[in-house]
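Asker: this one's structure only:
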């Protein structure tokens, strides 16, 4: 690290540090990234990094004042596919 940057706080955090910043597990943050429901991230040199400003903005978007506020849930609802129909021509006796 160059001497003039030594005293600066980090601008980007890797997934484990970003998750700690948000109070989440690393796995939860990875799931949000997969579902597209998490904070903005960048890939630098093949590594996923999060800007602290993006983490704070995402956390602020989740602020709610009531349990009935739909913004309180950031993960999409699980999709349940109906059971497939039985093949035609077969009977279950």
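Answerer: In hand now; what should we look at? These numbers were taken from a predicted model, which means no experiment stands behind them.
Asker: going forward, measure contacts and count neighbours with C-alpha atoms only.
Answerer: Fine.
Asker: got the buried residues for the strand or helix carrying residue 49?
Answerer: Assigned by DSSP states H and E, residue 49 belongs to strand 47-51. For strand 47-51, a neighbour-count test (16 or more other CA atoms under 10 Å) marks 49-51 as buried.
Asker: for the following helix or strand past that strand, name the packing helices and strands.
Answerer: As assigned by DSSP H and E, the chain's next helix or strand after strand 47-51 is helix 52-61. Packing partners of helix 52-61 (3 or more CA pairs under 8 Å, 6 or more residues apart in numbering; DSSP states H and E): helix 15-22.
Asker: what about versus this one:
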């Protein structure tokens, strides 16, 4: 399956989710954040993985 959107940077995901970049890095270290891809020394995210992660962390009544 191919995601047609370009991979997102950690900064782009942090801005989208509304958290500091350091929080995303900490989540990645602990394995609790959205799935990401290592491209060399850089973390890149598929938007579909970010949205799926957000859906999994949605709380409250529907």
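Answerer: Great, that's in hand. Keep in mind it's a predicted model, so treat the numbers as computed, not measured.
Asker: returning to what we had before: and the strand holding residue 49 of the first structure, what other elements does it pack with?
Answerer: strand 12-14, helix 15-22, strand 42-44.
Asker: okay, the buried residues of strand 47-51 of the first structure in a markdown table with distance to residue 40 of the first structure next?
Answerer: Output for those, formatted as a markdown table (distance: CA to CA, whole Å):
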| residue | distance to residue 40 of the first structure |
| --- | --- |
| 49 | 9 |
| 50 | 7 |
| 51 | 8 |
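Asker: of these, closest to residue 10 of the first structure?
Answerer: residue 51 (8.9 Å; CA to CA).
Asker: A strand includes residue 61 of the second structure, no?
Answerer: No. Residue 61 of the second structure sits outside any strand when classified using DSSP: H, G, I helix; E, B strand; the rest coil, being coil.
Asker: that one and residue 18 of the second structure: what is the separation?
Answerer: 22 Å (CA to CA, to the nearest Å).
Asker: and these two? Which one has more around it.
Answerer: Neighbours were counted for residue 61 of the second structure and for residue 18 using other CA atoms under 10 Å; residue 18 has more, 9 against 4.
Asker: how close does the more buried one get to residue 12 of the second structure?
Answerer: From residue 18 of the second structure to residue 12 of the second structure the distance is 10 Å (CA to CA).
Asker: coming back round to it: any chance of the helices and strands packed on strand 47-51 of the first structure in CSV, plus mean neighbour count?
Answerer: Output for these, formatted as CSV (neighbours: other CA atoms under 10 Å):
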stretch, mean neighbour count
strand 12-14, 17
helix 15-22, 16
strand 42-44, 10
